[in-house]
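# Below is the sequence, then the predicted model.
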Amino acid sequence: MLQLFFVRHGETEWNVEKRLQGRLNSNLTENGIRDAELLGKRLATIDFEAVYSSPSNRTVETAKLIIDERTLPFKTDERLMEIDLGEWEGRTVDEIQQSEPELYHLYQDNPSQFKGTGETFADVKNRLEAVLAELVEAYPSGNLLIITHGVVIKVLQAIFKTRSLDLVWEPPYIEGTSLTIAKIEDGKRELLLEGDIAHKERKIV
């Protein structure tokens, strides 16, 4: 059995500003750094075969905070990057809603029909399916830690639940450093945990 521990990067400055990041980047906030460290403590007893990360700075930094001083194989894969949102990247949600309300409506309510100047949700699904196939072949069993992005994890949920991309925004919400665990065994895929933030809720302020 292969277990996949999917983690969204920690909170960033643009997350706080409700600014879409996509392939662009902004720095982790103090909360984002602290939450990643707390998740690292939560996962300290899990034996991971390897760590995979999107090459975005915010995911790589989150991964390093989680694994701390552990020596683990560390690999980046561009297919784990956030959805490419083209001209929307760097803009706030309010700005996009005002300038392109119909396209934003599709993004939120009919994701399968969304097509901006970057990727579609189907594009994201296709690259993630390829990653999953390769991971299963490379690791028949064990645990993998995978640090990625919000939309990516929502699409992964749709993949594991074999449901339409139009339901990609169904709860739970994927917060920064939230943990989603999936298993693949004998070709069967199952979600064991979705968007869990127990480590953040117990944090000492």
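Looks like it arrived, so ask away.
# all contacts plus neighbour counts: C-alpha atoms, from now on.
Will do.
# Which strands or helices does the longest helix anywhere in the chain pack on?
Taking DSSP state H as the criterion, the chain has its longest helix at helix 121-138. Using 3 or more Cα pairs under 8 Å, 6 or more residues apart in numbering; DSSP states H and E, the elements in contact with helix 121-138 are helix 150-160.
# mind checking how far the longest helix of the chain is from the chain centre?
13 Å (Cα atoms, centre = their mean, to the nearest Å).
# Give me the longest strand you can find in this structure.
Scanning the chain for the strand with the most residues, using DSSP state E, yields strand 188-196.
# returning to what we had before: from the rest of the structure, what touches the longest helix of the chain?
By Cα atoms under 8 Å, 6 or more residues apart in numbering, the surrounding residues in contact with helix 121-138 are 2, 79-80, 83, 111-112, 114, 152, 155-156, 159, 165, 184.
# alright, now check it against this:
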Amino acid sequence: MSLYLVRHTPVALPKGICYGWLDAPLADDYPRYAQQIISRLSEIKLDKIYSSPSQRCVTLAEEIAQMRALTVEKDERLRELHFGAWEGLSWEAIYERESGRRWFADYWHAQTEEGESHDDLLHRVSSFEAERDRRLETLLVTHAGVIRAYRILLGHLEPDEALAQSVNFGEIYKYE
């Protein structure tokens, strides 16, 4: 069965701000994005919808679910990378910290300050995937980091390859 991954729509934060677990509000153009996503999903049969508990994902997931008379199951393992003390800071300010420079030098293995590493993120996404019922047509409304983790798990990419590929707001990615 198919697995569909959708990244949340843009948020109302200035460009260059770190917001992994920060519950950032949705941008004003959310309705337009949501309608486009719902339209692209309209011909796809779905049995199950999961969402990150971040409001920027839950809002979209619930709107999709409502159109299909489904419920949304929120799962902590679908959250974005936890940036810890860096949440809400600019990337420039993060780089000025020694911990930030250490992370940028080895962003796959190094943990963010009071947060997690990409290794940690991959581990929790792998845990979710191991429990997911693959007999169901499933939609995940989630974040760029989780989608990149899936590219490694299911797309058989190396971490550097997965991290180098863009993950667009509102984009739908499909895996068989």
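Arrived safely. Worth saying up front: this structure is predicted, and the values here are computed from it rather than measured.
# In structure 2, what stretch matches the longest strand of structure 1?
Following TM-score structural alignment, the aligned partner range for strand 188-196 of structure 1 in structure 2 is empty.
# Just give the closest residue to the counterpart of Arg79 of structure 2 in structure 1, not the sequence neighbours.
Aligned by TM-score structural alignment, Arg79 of structure 2 pairs with Met81 of structure 1. Leaving aside its sequence neighbours, Met81 of structure 1 sits nearest to Ser54 (Cα to Cα, 6 or more residues apart in numbering; 4.8 Å).
# Touching, the one you found and Thr76? I think so.
Yes: counting by Cα atoms under 8 Å, Thr76 is a contact partner of Ser54 of structure 1 at 5.5 Å.
# Who has more neighbours out of these two?
Ser54 (22 against 17; other Cα atoms under 10 Å).
# In structure 2, what residue corresponds to the more buried one?
In structure 2, Ser54 of structure 1 lands on Ser52 (TM-score structural alignment).
# now Val155 of structure 1
Val155 of structure 1 maps onto Ala149 in structure 2, by TM-score structural alignment.
# can you tell me how far the match of Ser54 of structure 1 sits from Leu5 of structure 2?
The gap separating Ser52 of structure 2 from Leu5 of structure 2 is 11 Å, by Cα to Cα, to the nearest Å.
# which residues are common contacts for those two?
Leu140, Val141, Thr142.
# which ones are touching the aligned residue in structure 1 for the first one?
What that stands for is Leu140 of structure 2. In structure 1, Leu140 of structure 2 lines up with Ile146, judged by TM-score structural alignment. With contact taken as Cα under 8 Å, 6+ apart, Ile146 of structure 1 is in contact with Leu4, Phe5, Phe6, Val7, Val51, Tyr52, Ser53.
# What of Gly195 of structure 1?
By Cα under 8 Å, 6+ apart, the neighbours of Gly195 of structure 1 are Pro172, Tyr173, Ile174, Glu175, Ser178, Leu179, Thr180.
# which non-adjacent residue is nearest the most centrally placed residue in structure 2?
With distances taken as Cα atoms, centre = their mean, the residue of structure 2 nearest its centroid is His143 (1.2 Å). Of all residues not flanking His143 of structure 2 in the chain, Arg7 sits nearest, at 5.0 Å (Cα to Cα, 6+ apart).
# separation between the one you found and Leu89 of structure 2?
Distance from Arg7 of structure 2 to Leu89 of structure 2, by Cα to Cα: 22 Å.
# now do Ile44 of structure 2
38 Å.
# next one: Arg97 of structure 2
Taken as Cα to Cα, the span from Arg97 of structure 2 to Leu89 of structure 2 is 11 Å.
# ok, now Ala149 of structure 2?
Ala149 of structure 2 is 24 Å from Leu89 of structure 2, by Cα to Cα.
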